Every structure is written in C-alpha cells, then in structure tokens.
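> sequence and predicted structure are below.
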Amino acid sequence: MTSTVPARAQLPGTIGGVTGAPPAGRATALVDRVAGGADSPPVEMQAPFTGWTTAVLPQATDADTRAVFAQARRAQRAWAARPVAERARVLHRLHELVLRHQDEALDLVQIEAGKARLDAFDEVSATALVADHYGRHAPRLLAPRRAPGALPVLTKAGEVRHPKGVVGIISPWNYPLALTAMDVLPALVAGNAVVQKPDNQTALSALWLHELAERAGLPVDAWQIVLGRGSRIGDAIVEESDYVCFTGSTPTGKDLAGRIATRLTSYSLELGGKNPMIVLPDADVRKAAAGAVTACFASAGQLCVSVERIYVHDSIREEFVREFAARTEALRLGAALDYSAGMGSLTSREQLAAVSSHVDDARATGATVVTGGRARPDLGPLFYEPTILTGVTERARLFAEETFGPVVSVYGYSEVDDAVERANDTPFGLNASVWTRDARRGWDVAARLKAGTVNVNEGYAATFGTVGVPMGGMKDSGVGRRNGAEGLLKYTEAQAIAVQRGLRLRPPRGLPPALWTKAMTAGMKALRHLPGR
C-alpha cells in the first residue's frame, strides 16, 4: 500500500566520515513502500551517530492497518496454494541477494541503530543463515507426515500442516534486520501472509529486506509493512492477526498476551533478560575475558541475549577482572561506516538515560566502577562507555533489572552450585553462558541453568547463529521459540487425518462388547512390542 504522505530523507553532511542519513533517493524509495495517510502525522527519525534526520515516515491509522490486513488476506490464499518447494526457492534467491548487497544493509543498520559495523554484519549473516536454513528444510518440515494408525494396516493416519493465515509481527529496534528475518521468513515459507510493524527508528532496515524479498519472487502484498505507535494501531494488529509474534519488553508482552487470549489465537513472545555468565575455575581467563567483551558490549549491550551478570570463581576473579578491564578499555568507540570501531552508540535518548541512571544508582549504593561509567558526547549524542562494575548490591536497580546497555556487573563465588543458584535467581530466563576447559562439564552446568539458550565458551553467538535449534525464553523472558523446527511449525495448524478400512473401532454386530474389549486389550498389549509404534 503506497503512502499518500510525501516521503523525505536528508543527507545533511558528514561527521567523522559518517553520513547523517542514507542517500535521499534510496531512503525515499524504501519509505514509499509503507502504508500511511494524511489522517496520521508523519514522524522524523534521527541517526544515533549524528542526531540528523534519516527519514520522515508516514504513520498508519487503524483504518490503514485493517485495509493492509485485508490485502494480505487476499494475497495469502494464492501464496499458500503454491508448492512449498516454490516458496522455498524465494528464500534461496533472497539469501543470495542479501549477501550480494550486504554493504547497503550494513550502512542502513549502522545509520539507524548506531551499531559498530561488525555488529551490523551479525545481522546480515543471521539473515542469510535463516533464509538458507528454511529454504533448505521447510519442504521436509512442512511435508505431510505418516503416523502409526490405531489398528495396524487397517488405520492409515497422518498429519498435515496448514498455514495460520495472516501473521502479525511486531519487531523491535535493536536488531531490525536479523529479527525481521527470523520471524518473517519462516512465516512466509509456511504459506502465511505477514503484516509487520517494525519500530519507526529502524524501519528502513526492515523495508530494505522487504524490497529484496519481492525481487526474489515474493508476491506483492504477501508481506506488508505498517508503521505507527502501538497505542494507535496495536488493536488492529491484535484483532486482525491469526497469529501474533512480538519481541519487546516483558510488561508489554504480558499485556499483549492477555489481549490476544480473548480471541483464542496463538502467539509467541521474546521478552526481557538479565543474562548470566559463569566462569568456572578451570576456564582460560584470557579467552573468557575476550568472550565477555563481545557477550556484554556487542551492539552496545542492546541485545536481548547479551550478558549483564558475570559470576567468576574466587580463585581467578581478580585476574579475570584485570584482563576483562584491559580488553574493555582497548575497545575503540566510533561512528565510522567501516570496521574501525569496536563498539557503536546507544540507539535512543531513552536508552542513554536508562543506562546512565542505572550506573549512577549503582555508584550511589556502593558499587565500584572498574572502567567506563560515563557518557561520551564528544563522540556523538548517544555514546556511553562500556562499563564494568564490582561490588553491586541488591539495593542497586541494575542488580535485578535489565539495563539493556553496555553495563555488566562482576561477582565472585566459591562453589559452582552457588553460582548456578544465583544465575537462576531471576524472573528472567533468556540466555546464559558458561566458560570452562572441560566441554562435558560445561554442558552439564549449562543444562542446570533456567534459560532458553545456553552457550558454552561463547556469549550468545553459538546458539544465535545455529538456526537449526530453537531460541526463546523461559519464565518472564517469553513464550514460544524462533528458529529450529518450532520456529517454522508455530506458524502452522496441525491437522490429523485418519482413514479407517475394514474393522471398525466398535464391536461388530453380534460380538458381545465384553468379548470385544478382551480382544482389544490383548491386541494393545501386543502392539506395545511392535517396532515403530
């Protein structure tokens, strides 16, 4: 649905070699793909690196959003009628296009989200991996499946998968490309249409992937994008969707789940986290410290699965803190559209205020700042130094609350059981990390942690990049999973079909029920020993 509000993008100059916005014509072409009208005022979005305008985005109204769902519903029927293999080929072509045009995506993600370029590449690689994975495996996962029937030979049974219909996807600002791909692509290859509401701040990144998907052969209207505040168009998304996928805060997720439940439709939610890392006494301190830099400060800590708590065995704690601090202080902050910076900026003034408040409160309640702990307006309006704290007490807000920024607290422990208990002592359960030289021991400790993903000798990337395994939260960190078979099958309805031949599942005429039930009981006992049951 084409916007009736004129799109506008600016290229006001450069700071340190960084453009304030993507090329004006390119941004305008992307924005023109969005639904919107004169009844809803457009909004200006700013680049975190510079504070300059990236684009002026049309905002959809409730009526606009419902009209988009109607278009998507019409498109879905034709899309679902195509063979799964044909839908999968669209993902294969998209995989190639993403890798071929990755420089454009890297610029967009950096400009919109403020990431370092290497962190932006994580999004490109995740997008390509998701497209390739579901392009390869969707035909097998969605194929009709035979199942043992109630009576061998006489009962032919199976399972058929049908698309939900139109999937509503509400995407966050922090990983605009990767999370769009992880949620949208499996929904599409399953035969659904999608209406996505990305965050305004990073809408161009989602629109870029949307454009490439249509170039790869996705029918027009099968994937629609609307922009607007949840308070204005959220009701329409909840009421029109056959399935809702949401990534965001735990309070918003809980509210959304309650509203969706009244319609008896399904949903998946990836919510907040306070992710722990446990460094076992046998760990390689240098490798653990290097891993912690990435685990804590990639994307300036604005990653749902990034580490915010580190528990280090007392025997190596001081050595670890020294090594971790030295590596953190060597991390170069910067805003260049190249690979020269190790960490970029925060994305919004709200995040900068939240991070600053958490660190100031921790100081006031007795914590020690080992390194970092201050904003860096000399580098750009939203930069904040990567920060390591020790001595954080339960009185500090960041002890239990998610900070969602480049801030981590380090604690000591003497017994592994104590470290596991403290790591699990949180309402959240999204991601965790274990470091050890003993892989088997690492696996055993990982299995004791109440988190949807656990990485051994990695912070988050091992599970994040392994698209074949599910990813999601326990406890208050969410419901449902993305990636793996679950990340695809959640967008389908399972239908059981059984064909009965010959003997009915009731006594035949003339056979006493008591005799029939004895025969069936003997048969069920025998079936227990048959292979494949």
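Yep, that arrived.
> all contacts plus neighbour counts: C-alpha atoms, from now on.
Will do.
> in a strand, Gly429, correct?
No. Read with DSSP: H, G, I helix; E, B strand; the rest coil, Gly429 is coil and lies in no strand.
> how about the nearest residue to it once chain neighbours are set aside, what does it touch?
Counting by Cα to Cα, 6 or more residues apart in numbering, Ala451 is the residue found nearest to Gly429 once chain neighbours are left out, at 4.1 Å. Residues in contact with Ala451 (Cα atoms under 8 Å, 6 or more residues apart in numbering) are 428-432, 473-474.
> of those residues, which is the most crowded?
Using other Cα atoms under 10 Å as the neighbour criterion, Ala432 leads the contacts of Ala451 with 32 neighbours.
> helix or strand: which one has that one?
Element membership of Ala432 [criterion: DSSP states H and E] is strand 431-435.
> re earlier: how far away is the residue nearest to Gly429 from Glu214?
Going from Ala451 to Glu214 by Cα to Cα, to the nearest Å gives 36 Å.
> over to Val195?
With distances taken as Cα to Cα, Val195 is found 14 Å from Glu214.
> strands of the stretch 151-300 of the chain, start to end?
All strands of the stretch 151-300 of the chain, identified by DSSP state E, counting those that start in this stretch, fall at 155-163, 166-170, 193-197, 223-225, 243-247, 266-270, 275-279.
> use this one as the comparison:
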Amino acid sequence: MSGSPNPTPGRPLVAGPADPEHDPTAAYALDRAYVDRLTTRLLATSGATSSVTSPLDGAPLAHVPQSSEADVTEAFVRARRAQAAWARVPLDERSAMLLRLHDLVLDRQDEIVDLIVLESGKARKHASDEPLHIALTARYYARTAHRHLDTRRRLGVVPGLTRVEVNRVPKGVVGIISPWNYPFTMALCDGLPALLAGNAVVVKPDAQTMLSALLGARLLDEAGFPPDLWQVVAGPGPDLGPALVGGSDFVCFTGSTATGRIIARQCAERLIGCSLELGGKNPLLVLRDADLERAAEGAVRASFSNAGQLCVSTERLFVADQVYDRFVERFVARTEAMTLGATLDWVNDMGSLVSQDQLDTVVAHVEDAVARGARVLAGGRARPDLGPYFFEPTILEGVTPEMTCFGQETFGPVVSLYRFHDEADAVSRANEGEYGLNASIYSQDGARARAIARHVRCGTVNVNEAFGATFASIDAPMGGMRESGSGRRQGAEGILRYTEPQSVATQRLVRLAPVLGMSDETYAKVMTTNLRLMKKLGRA
C-alpha cells in the first residue's frame, strides 16, 4: 500500500488511527467527531451498532447505529408529516434548493470522494464520477422542473366546450434501497426527482457505505431541504425491508435480480408501484470497421471501472473475426498496463473489490472457467499484497456455456472474449440470457451502429463509448429490460414515476347527456354523427 492522507479543513481524514477502536496499523482513519456528525443524521434507536471497515486495508472506519422496525415506522410518520407541507412549497423554491445542492456538491468534492474511496475501496478516478453525477442530476431536474411537472392541457371530448387538464400529484413517501457500489450517487440520484415532485423520502443505504449516504443527507440539509423530508435508516435488508416497503407509496430499488423479485412481490401485494434496476451481463460489440485503439481504451473502462462492480459494466466482449487478433493485442496491453493500489490519490487505474464476498465470487468464477478450459490472457489472480480484496483485471478467452461466468453476473473485474463472423449472429449472442441492462457498440459508421442498437435487447446502448454517454445524459431514461429490471431513472420517466397523473375536466354550456327533451336513442345517433364528422375533419 502506498500513498498517505493529506487532510484539509472540512475533510474527514486523519493520519493514523482516529481513536483506540481503530487498528493502529491502518493507513487511513476517520475523525471521530466527523463520524458522529454524520451518524446523528440517522434515525436509529435500537442501541445496536454495525462496524464499517475499509476495503483499502481492512481497518475499522466507524460504528454505525442500527435502526429497528419501530424506527422505520417513525421515519415514515415524520416523512409523511413533512411531505404534507412540502407539497405546498412552490416548484421554483424546490428547484432553487436543488441548484444550491449542485454547488455544495461541487464545492465539497474532495470530502465526498475521500469518503467514497475509504468506504468502497474504488480508485479515486472512479469515485470522482459520483459527485459529478449528482451535480448533473440536481441541475437537470431543477432546470426542467416545469417541463415535467406543470399542469398540461389535453384534448377534450367536445372541442371548445370540454377543457381537460392533467396535474402531476406527488405519490407521497418514496422508499429507496440503495447499493454499495456507487454509494453517494445511488443514495441520492433517485431521491432528488422524488423531492422535486413533492414527495418525501425514506432511504436505506447498504451497510458497507452508510457514511457516504449520510453525507449526502447532510448536504441536503445544508441546501435548505427540511430534515424530516429525507429520512435515513440503517440495518440489514431482510430486517428492515418489509417495513420500508410496507410504509412506502412507491419503492425504488437498485441491486440484485433475486432481491428485486422479492420487492416486486411485496409491492404487488400492496398495489403500489416500484422501479427496479437489477443485474446485468452486459455485452460490448467491436465491429469490423471499429477504431481499434478507441475500442480497446473503451473496453478497459467498460470492463474494469470500479473493479467491474458496476451494473452497466461489460462482462461479455464480442469482436469481429476481421479485427479480433489486432483488437485483443491492444486490449491485453492496455489491461496489463493498468495500475492498482489502495490509495486516496489519483495514481491508480483500479481499486479494490468491496468485500470478501465479492472477492470469493470473482475467484470462484475465474477458477471454474480455467478448470473447464478457459485461457487467461491477462490478470487472473488475487492480490493480497495490495489489500485484502484486490483482484487483477482479468481477460478470459474460450469461455463456454458450462462455465459459471458464461451466463451469471460476476460483478468484478472479469471479461470474456468471443469471436463473431456475422453481425446478426453477434447481436443474437449478445441477446442471450435473461439480462438486458447496457450494451456498447464500436464502429466508425455511427448510423449503422445505431441501426444495430435497435436490435439489442438492452435498456441503454452506447455507440463508441463504454457506458458514460447514456449514464451522464440525464435527459435520457436509464434502466433495464427483461430480468435487468423495470422502470427507469433519469429523464422525464425518472421523475414522472413519482407522480400520479390526475385528469381534471371542466364541461361548459352543453352537458354530456340528452338535452331539450332528446331521447337517449337520438342522443346516441347525434354522438355517432359527431364522431364521423370529427374523423373527416382529421381530429384526434
């Protein structure tokens, strides 16, 4: 392990152990008072705590108070009370708070990124994406609030006499269950449009990365949002999940497909909506006319960003026969040149896996593939010399259907290479399996690549880019097809999911019923004549 902390005022680090609870050999530790300020934002009265350790060195970072079911119930009581008042706050005032959050996040980037790296173990270059994504999200929804939420006129049944308007009414309290892999972004990005739409939020972040989520809650307070509007609870999903779903008017979940199914069933029982971003086995296609240097650089980012612990990262790489050998040479060289390390500075291309469980999964997938005949072109080894959960960026060739990593999501720095001769066959193979989250296509013919994209069964497709083009384009919806989930974040879809459309129709002069002694039969004939006339006039 190399590098040393360089704390500045307002940042969470101290050099060496922050208190006797910390391992005295730890390279990094958190200031105890800083942790206390964050954890007081939790609604947690159970008396129990959970230890958070850093993947960088395995040393304890904090002891986080845990919430009980009663705390979750109380969180919804507070949130519902706050939401009733919040829904009456003018839209422009809500937008102004999002713009203040935008500035706060950018001003506090160093603090945010330090905490993300310490909790998740990811490289700083990947952690820095998170505050940028939240700033983008806050600014986008603040600037487009009226486009999405203003009352809209619609066509009435009788032109000129029926006035129809559609209001966007907040659902109430939104429950969010956020993952560890992007702990700051995923704890906040889905909740910001929910707040703008007039809802309150109760969020349960993953236990590994509670502090990043709590820092986000603190920044919301500083931006002017009422504290009770955004409640944070902490505890195991199986313990708190049912209470969270039971109190919500809508649930937003990011995580595994298996857990997503459970949440979907619970929501169905209550007849409430949910949006689910789940697993993926994402393909990348390198066509015969691709710029190979650009494709190799993109494939490294697609496969190994955040050590592959990214829902939209690439795990299957399909390369045209005509360019296969030349592409593989470039891809392997770039992968072998990557730097790994457990530091808070900018020198590393890849950081650590988040936990022993993730490392065990990656090791099992690679060992199974090799035992069944796959070839390791790069990487393939754990690196305990760097940190407890490090694994080298790994490229496999010759992966076949009986191998675990062929169809199961690895969620680590492992990618499998496959040749193809026919592009239609490549698309068919990319569509194999039940997932459909993200895909990438590399070609110098953008129009042809976009045409191919329409046949790829994924919710997002990037052309000549790994995943960032769709992920950072906040005006476009993002989400999965098939077992990769339902619903969308970002864009109009990302905010309208938190509203109920309410139609209000005002009828003028003529009622929609027989008048002046007209019989029901005559009224039906008049209406039939009107329908035929409206069609001739080209009316909807």
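Perfect, I can see it now. Worth saying up front: this structure is predicted, and the values here are computed from it rather than measured.
> tm score of chain vs chain?
Scored by TM-score structural alignment, normalised by the length of the first structure, the superposition of the two chains gives a TM-score of 0.96; 523 aligned residues with a Cα RMSD of 1.6 Å.
> ok, then the element right after the strand holding Ala432 of the first structure?
Counting by DSSP H and E, the element after strand 431-435 of the first structure in chain order, helix or strand, is helix 439-448.
> helices or strands next to the helix or strand following that following helix in the packing?
Using DSSP H and E, the helix or strand that follows helix 439-448 of the first structure in sequence is strand 453-456. Applying 3 or more Cα pairs under 8 Å, 6 or more residues apart in numbering; DSSP states H and E, we find strand 453-456 of the first structure packed against strand 431-435, helix 439-448, helix 461-465.
> please say which of Val195 and Glu214 of the first structure ends up with more neighbours.
Set Val195 of the first structure next to Glu214 and count neighbours by other Cα under 10 Å: Val195 wins out with 28 against 16.
> distance of the more buried one from Glu239 of the first structure?
12 Å.
> same check, this time on Gly342 of the first structure
Distance from Gly342 of the first structure to Glu239 of the first structure, by Cα to Cα: 43 Å.
> just give the closest residue to the residue sitting nearest the centre point of the first structure, not the sequence neighbours.
The centroid of the first structure falls nearest to Leu179 when counting by Cα atoms, centre = their mean (4.5 Å). With Cα to Cα, 6+ apart as the criterion, Leu179 of the first structure has its nearest non-adjacent residue at 7.0 Å, and that residue is Ser171.
> give the equivalent position in the second structure for that neighbour.
In the second structure, the residue matched to Ser171 of the first structure (TM-score structural alignment) is Ser178.
> surely that match touches Phe184?
No. Contact between Ser178 of the second structure and Phe184 fails when scored by Cα atoms under 8 Å: they sit 9.3 Å apart.
> the two: who's more crowded?
Shown here are Ser178 of the second structure and Phe184; by other Cα under 10 Å, Phe184 has more neighbours (31 against 27).
> so what's that one up against?
112, 116, 130-131, 212-213, 216.
> so which of the residues you listed hold up in the first structure?
Retained in the first structure by both residues aligned by TM-score structural alignment, their matches' Cα atoms under 8 Å are the following of the contacts of Phe184 of the second structure: 116, 130-131, 212-213, 216.
> show me what counts as buried in stretch 250-261 of the first structure.
Applying a neighbour-count criterion of 16 or more other Cα atoms under 10 Å, one finds 250, 253, 256-257, 260 buried in stretch 250-261 of the first structure.
> contacts for it next, please.
238-239, 246-247, 266-267, 269, 271-272, 476-478.
> hmm, try it at 7 Å
For stretch 250-261 of the first structure, the external contacting residues (Cα atoms under 7 Å, 6 or more residues apart in numbering) are 238, 269, 271-272, 476-477.
> equivalent range in the second structure for it?
Aligned by TM-score structural alignment, stretch 250-261 of the first structure falls on residues 257-268 of the second structure.
> could you do stretch 55-65 of the first structure as well?
Using TM-score structural alignment, stretch 55-65 of the first structure pairs with 62-72 in the second structure.
> how far off centre is that stretch?
Offset of stretch 62-72 of the second structure from its chain centre (Cα atoms, centre = their mean, to the nearest Å): 24 Å.
> again, but for stretch 39-54 of the first structure
How far stretch 39-54 of the first structure lies from its chain's middle: 24 Å, per Cα atoms, centre = their mean.
> against Ala302 of the second structure, how distant is Leu310 of the second structure?
Computed with Cα to Cα, the distance linking Leu310 of the second structure and Ala302 of the second structure is 9 Å.
> now, among the kept ones among the contacts of Phe184 of the second structure, which is nearest to His365 of the second structure?
Nearest to His365 of the second structure, judged by Cα to Cα, of these is Ile116 at 26.9 Å.
> could the helices and strands packed on strand 453-456 of the first structure be laid out in TSV, adding distance to Gly291 of the first structure?
Conversion of these to TSV gives the following (distance: least, Cα to Cα, whole Å):
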stretch	distance to Gly291 of the first structure
strand 431-435	9
helix 439-448	15
helix 461-465	10
